[in-house]
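S.K.: Sequence first, predicted model second:
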Amino acid sequence: MKKVALVTGAGQGIGKAIALRLVKDGFAVAIADYNDATAKAVASEINQAGGHAVAVKVDVSDRDQVFAAVEQARKTLGGFDVIVNNAGIAQIKPLLEVTEEDLKQIYSVNVFSVFFGIQAAVEAFKKEGHGGKIINAASIAAIQGFPILSAYSTTKFAVRGLTQTAARDLAPLGITVNGYCPGIVGTGMWEQIDAELSKINGKPIGENFKEYSSSIALGRPSVPEDVAGLVSFLASPDSDYMTGQSLLIDGGMVFN
């Protein structure tokens, strides 16, 4: 019987790469995304290639919608074993310009959604009568704060802390909780960061991405598939004795 995973923010970027990798690993996958069209496109791509996927529209900042998405995945795909709380947004603003609304928005997507995903997954695992794996998206910004990314960095520090506390709380239930910390990944999010930094510091589009990437020990920015490889490990039996960890996958930018 196939194991079942749900990946949030799986309509594009890192989330899509994670979903495709988990399908390759033998999972049936729920493609959960706010953008219904992209979620359906990824699910269709997987199903046409012989995999098993279903698209689920969800606003991850809404607790009821997250619970409904997990339950839909469990019933439609016939079980529930792994959740990847991948969805997130970036905000690029000088510290003193961050507003209350900015904080409410980014915390609702980057932190509240992880809480909701954890709670919904535990409910699903209990219904299935077994433990499971919870995998959360952190960042190198969860290990080291970055200028102009103050709000974003604090959300990712929060995810890292939540990963540790949830791991302790849920271990008696046979549930592991781990995180992954990407660095500079060539996705739409980094295009946004680059463009916003350009407005602030006046550097040409692409220059900030290039400068940040120049500090990577392995000599290149990562691609989504690099991150998906780590998530594959965290979703596999090979990580059964690991919990509460947030692992860097950044090519050698931050050393912890």
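M.R.: Received, thanks. Numbering: from 1, shown residues only.

S.K.: CA only for contacts and neighbour counts going forward, please
M.R.: Will do.

S.K.: quick one: the strands in the stretch 51-200 of the chain?
M.R.: 53-57, 82-85, 132-137, 175-182 (DSSP state E, counting those that start in this stretch).

S.K.: In TSV: these, plus distance to residue 23 and mean neighbour count.
M.R.: TSV is the format used below for the strands of the stretch 51-200 of the chain (distance: least, CA to CA, whole Å; neighbours: other CA atoms under 10 Å):
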stretch	distance to residue 23	mean neighbour count
strand 53-57	8	25
strand 82-85	12	28
strand 132-137	16	27
strand 175-182	19	25
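
S.K.: Any figure for the gap between the residue positioned nearest the centre of the chain and residue 126?
M.R.: With distances taken as CA atoms, centre = their mean, residue 86 lies nearest the centre of the chain, 1.7 Å away. Taking CA to CA, to the nearest Å as the criterion, residue 86 is separated from residue 126 by 22 Å.

S.K.: Let me have the strands of the stretch 51-200 of the chain in a markdown table, extended by distance to residue 168.
M.R.: What follows is the strands of the stretch 51-200 of the chain, written out as a markdown table (distance: least, CA to CA, whole Å):
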| stretch | distance to residue 168 |
| --- | --- |
| strand 53-57 | 30 |
| strand 82-85 | 17 |
| strand 132-137 | 13 |
| strand 175-182 | 9 |
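
S.K.: Go through the ones you listed and name the closest to residue 5.
M.R.: Residue 5 lies closest to strand 82-85 among the strands of the stretch 51-200 of the chain, at 4.5 Å (CA to CA).

S.K.: could you say what helices and strands that closest one packs with?
M.R.: strand 4-8, helix 113-128, strand 132-137 (3 or more CA pairs under 8 Å, 6 or more residues apart in numbering; DSSP states H and E).

S.K.: Any idea how far that strand is from the middle of the chain?
M.R.: Chain-centre distance of strand 82-85: 8 Å, with CA atoms, centre = their mean, to the nearest Å.

S.K.: try stretch 182-193
M.R.: Remark: stretch 182-193 is offset 13 Å from the chain centroid, using CA atoms, centre = their mean.

S.K.: Enumerate the positions of that stretch that are buried.
M.R.: Using 16 or more other CA atoms under 10 Å as the test for burial, stretch 182-193 gives 182-185, 189-191, 193.

S.K.: ok, now stretch 12-28?
M.R.: 12-23, 27-28.

S.K.: List of residues touching it?
M.R.: 2-5, 7-10, 29, 31, 38, 42, 46, 51-53, 77, 86-87, 187-188, 224-225, 227-229, 231-232 (CA atoms under 8 Å, 6 or more residues apart in numbering).

S.K.: next one: stretch 54-62
M.R.: Here stretch 54-62 has contacts from 8, 29-36, 39-40, 42-43, 65-66, 69, 72-73, 76-77, 87, 108-109, 112-113, 116, using CA under 8 Å, 6+ apart.

S.K.: Put this next to the first one:
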Amino acid sequence: MRLLDKVSVVTGGAEGIGRETSIRLAKEGSKVVVSDINSALGEALVQEIKQNGGEASFFKTDVTKFEEMEALIDFAVETFGNIHIMFNNAGIGLNKPFLDHSPEDYHKVVDVNQHGVFYGMLAAARKMKELNTKGVIINNASVFGFVGTLGIAGYQAAKGAVVMLTKHGALELAPYGIRVVGVGPAAVNTKIVQGYRDAGLLEYMEKQQLTRKLIEPEEIASVVAFLATDEARSLNGTVVMADDGFSVFKSDIRP
């Protein structure tokens, strides 16, 4: 119960990493606002959390609209009285060769994965400052914000921006007692890797990681939960690479 009485907001909270993080934060004692564009899954998760003794509420949000992100933060404060933890997790993927990318493809991914994070940071930080809350903003970056791969131009551009937004946010928000940190997963067992499955590349993706298997969303949730605690106070402006070694070796030279 390291987050007892804290209030958390999780975007993209109904599925995958967001779902498991919402559950984990609630188990740690936090009151959780699950935010997602999918109301049915979000409401079902809230009921599950409540049935297991946690406190949670759902708020439908399109992260590409700043006014909806502001409304989300206002809802969290109106419902639970404050906001201490903001997990900017919502993201989408699109796997297509660079020359086949259209501007619409690119902007669709960047709008969610980059602009959505910026909007979440801005709305949460403004409210934390207003309430004089010493909070933490956690951004879901990616190993693909650091290393190149095929087929995901928009995703890589957006995640690289998230890495820099994390550094910049930490610098500017530190005077207000707001910490900003990121988590950098590699290939996680969620629907965002479906493109690799469809292309027959799942085994290839697994071999890019030291344990030769996909990371489970619960594993990333445990890292996020730790980053939200006071125990992680020294982690600020950095991205914790929860990537099972993806960024530290080349799979084609492994024995």
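M.R.: Arrived safely. On a predicted model such as this, the values are computed, not experimentally measured, just so you know.

S.K.: Tell me how they score on TM after superposing.
M.R.: After superposition, the two chains reach a TM-score (TM-score structural alignment, normalised by the length of the second structure) of 0.93; 246 aligned residues with a CA RMSD of 1.3 Å.

S.K.: rewinding a little: map the residue nearest to the centre of the first structure across to the second structure for me.
M.R.: Under the alignment by TM-score structural alignment, residue 86 of the first structure pairs with residue 89 in the second structure.

S.K.: give me every residue that touches that match.
M.R.: 10-13, 17-18, 117, 139-140.

S.K.: average offset between the top helix by length along the second structure and the first structure?
M.R.: What stands out as the longest helix in the second structure, according to DSSP state H, is helix 153-173. Comparison of helix 153-173 of the second structure with the first structure after fitting gives an average deviation of 0.7 Å (mean CA distance after the TM-score superposition for the first structure).

S.K.: And that helix, how far out from the chain middle?
M.R.: On CA atoms, centre = their mean, the centre of helix 153-173 of the second structure falls 12 Å from the chain's centre.

S.K.: what does stretch 109-116 of the second structure give?
M.R.: That offset, for stretch 109-116 of the second structure, works out to 12 Å (CA atoms, centre = their mean).

S.K.: The first structure: matching residues for that one?
M.R.: Counting by TM-score structural alignment, stretch 109-116 of the second structure sits on residues 106-113 of the first structure.

S.K.: Which residues outside that stretch are in contact with it?
M.R.: 60-63, 66, 85, 87-91, 151-152, 155-156, 158-159.

S.K.: could you list every residue that touches residue 48 of the second structure?
M.R.: Contacts of residue 48 of the second structure (CA under 8 Å, 6+ apart): none.

S.K.: Assumed it was part of a helix.
M.R.: Yes: Residue 48 of the second structure forms part of a helix when assessed by DSSP: H, G, I helix; E, B strand; the rest coil.

S.K.: Please report the distance of the aligned partner of it in the first structure from residue 109 of the first structure.
M.R.: In the first structure, residue 48 of the second structure lines up with residue 45, judged by TM-score structural alignment. As judged by CA to CA, residue 45 of the first structure and residue 109 of the first structure stand 26 Å apart.

S.K.: nearest residue to residue 217 of the first structure other than its sequence neighbours?
M.R.: residue 252 (4.8 Å; CA to CA, 6 or more residues apart in numbering).

S.K.: Need the counterpart of that neighbour in the second structure.
M.R.: By TM-score structural alignment, residue 252 of the first structure lines up with residue 245.

S.K.: What number of residues are in the vicinity of that match?
M.R.: 16 (other CA atoms under 10 Å).

S.K.: Residue 96 of the first structure now?
M.R.: 8.

S.K.: In the second structure, what residue corresponds to it?
M.R.: In the second structure, residue 96 of the first structure lands on residue 99 (TM-score structural alignment).

S.K.: Could you do residue 224 of the first structure as well?
M.R.: Using TM-score structural alignment, residue 224 of the first structure pairs with residue 217 in the second structure.

S.K.: which ones are touching residue 164 of the first structure?
M.R.: 177-178, 243-245.

S.K.: In the second structure, what residue corresponds to it?
M.R.: Per TM-score structural alignment, residue 164 of the first structure is aligned with residue 167.

S.K.: is it true that residue 239 of the second structure touches residue 184?
M.R.: Yes: contact criterion CA atoms under 8 Å: residue 239 of the second structure and residue 184 qualify, at 6.0 Å.

S.K.: who touches both of those two?
M.R.: Joint contacts of residue 239 of the second structure and residue 184 (CA under 8 Å, 6+ apart) are residue 141.

S.K.: how about stretch 47-64 of the first structure: buried residues?
M.R.: Result for stretch 47-64 of the first structure [16+ other CA under 10 Å]: buried residues 51-61, 63.

S.K.: List the contacts of residue 227 of the first structure.
M.R.: Residue 227 of the first structure touches 14, 18, 180, 182, 249, counting by CA under 8 Å, 6+ apart.

S.K.: quick check, distance from the host helix or strand of it to the centre of its chain.
M.R.: According to DSSP states H and E, residue 227 of the first structure maps onto helix 224-235. Centre-to-centre, helix 224-235 of the first structure and its host chain are 11 Å apart (CA atoms, centre = their mean).

S.K.: Give me the mean distance between the very next helix or strand once past it and the second structure.
M.R.: The element immediately downstream of helix 224-235 of the first structure (helix or strand, assigned by DSSP H and E) is strand 246-249. Mean deviation of strand 246-249 of the first structure from its aligned counterpart in the second structure after superposition (mean CA distance after the TM-score superposition for the first structure): 0.9 Å.

S.K.: residues touching residue 95 of the second structure, list them.
M.R.: Counted by CA under 8 Å, 6+ apart, residue 95 of the second structure has contacts 151-152, 195-196.

S.K.: which of those still touch in the first structure?
M.R.: Mapping the contacts of residue 95 of the second structure onto the first structure (both residues aligned by TM-score structural alignment, their matches' CA atoms under 8 Å) leaves 151-152, 196 still in contact.

S.K.: Output the residues you listed as CSV; include the columns distance to residue 176 of the second structure.
M.R.: Putting these into CSV (distance: CA to CA, whole Å) gives the following:
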residue, distance to residue 176 of the second structure
151, 40
152, 36
196, 42
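
S.K.: distance of residue 160 of the second structure from residue 85 of the second structure?
M.R.: Taken as CA to CA, the span from residue 160 of the second structure to residue 85 of the second structure is 22 Å.

S.K.: try residue 101 of the second structure
M.R.: From residue 101 of the second structure to residue 85 of the second structure the distance is 35 Å (CA to CA).

S.K.: That'll do, ta.
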